[in-house]
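> Sequence first, then the predicted structure:
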Amino acid sequence: MPLSRTLVGASAKILEILGDQQLTIGQLYLAARESDKTTSYDELVACLAFLYGAGIIDYTNATVRRTDAG
């Protein structure tokens, strides 16, 4: 299985897309789909749950952003 199809690899891709921006989940999903047409909404949600649980991202005021730790 390619690294990009694993939870860790897909999460890294999400962090790359997010950069220093604050994006809504919808904006992040559209950007992820633009980057890789095979990205599913379920995959995005799994990555966000993983990254949030690890303290790497924060969800505030309907936007996702990297934390200082991320």
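Everything's here; your move.

> contacts, neighbours, all on C-alpha from now
OK.

> Run through the helices of this structure in chain order.
7-18, 25-35, 41-53 (DSSP state H).

> how about the second one: buried residues?
Which is helix 25-35. 25, 28-29, 31-32 (16 or more other CA atoms under 10 Å).

> same thing with the last one?
Of the residues in helix 41-53, those buried by neighbour count under the rule 16+ other CA under 10 Å are 43-44, 47-48, 50-52.

> Touching it from outside, list them.
7-8, 10-11, 14, 29, 57-59 (CA atoms under 8 Å, 6 or more residues apart in numbering).

> let's bring in a second model and compare:
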Amino acid sequence: MSTTTYSVIGMTCGHCEGSVRSEVAKLDGVTGIEVSAAAGRLTVTSTAELDDAAVLAAVDEAGYSATRA
């Protein structure tokens, strides 16, 4: 099991959190997602090491930008 945290820029509300959660949940191996607009954080738990590029692309697809924290 692997847990990785990302800083997300641009989220302001619960809808933003839901958009990010929805896109990241589409990635293979994801078992848990915690998103906080207030903290600007995304924490992803997965069965194996995730490809950072895939997570960042999913956040981008939701309309935000992110970096690994």
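The structure has been received and is ready for your questions. Not measured: the values here are computed from a predicted model.

> Just give the TM-score of the two.
Superposed pair, TM-score by TM-score structural alignment, normalised by the length of the second structure: 0.35. Supporting alignment: 37 aligned residues with a CA RMSD of 3.1 Å.

> returning to that earlier point: can the helices of the first structure go into a markdown table with extra columns for distance to R66 of the first structure?
Conversion of those to a markdown table gives the following (distance: least, CA to CA, whole Å):
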| stretch | distance to R66 of the first structure |
| --- | --- |
| helix 7-18 | 8 |
| helix 25-35 | 13 |
| helix 41-53 | 9 |
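
> And these: which comes nearest V64 of the first structure?
helix 25-35 (6.8 Å; CA to CA).

> What helices and strands are in contact with that closest one?
Packed against helix 25-35 of the first structure, as judged by 3 or more CA pairs under 8 Å, 6 or more residues apart in numbering; DSSP states H and E, are the following elements: helix 7-18.

> what packs against the helix it packs on?
Looks like helix 7-18 of the first structure contacts helix 25-35, helix 41-53, strand 63-66 (3+ CA pairs under 8 Å, 6+ apart).

> Next, the buried residues of the last one.
Within strand 63-66 of the first structure, the residues that qualify as buried are 64-66, counting by 16+ other CA under 10 Å.
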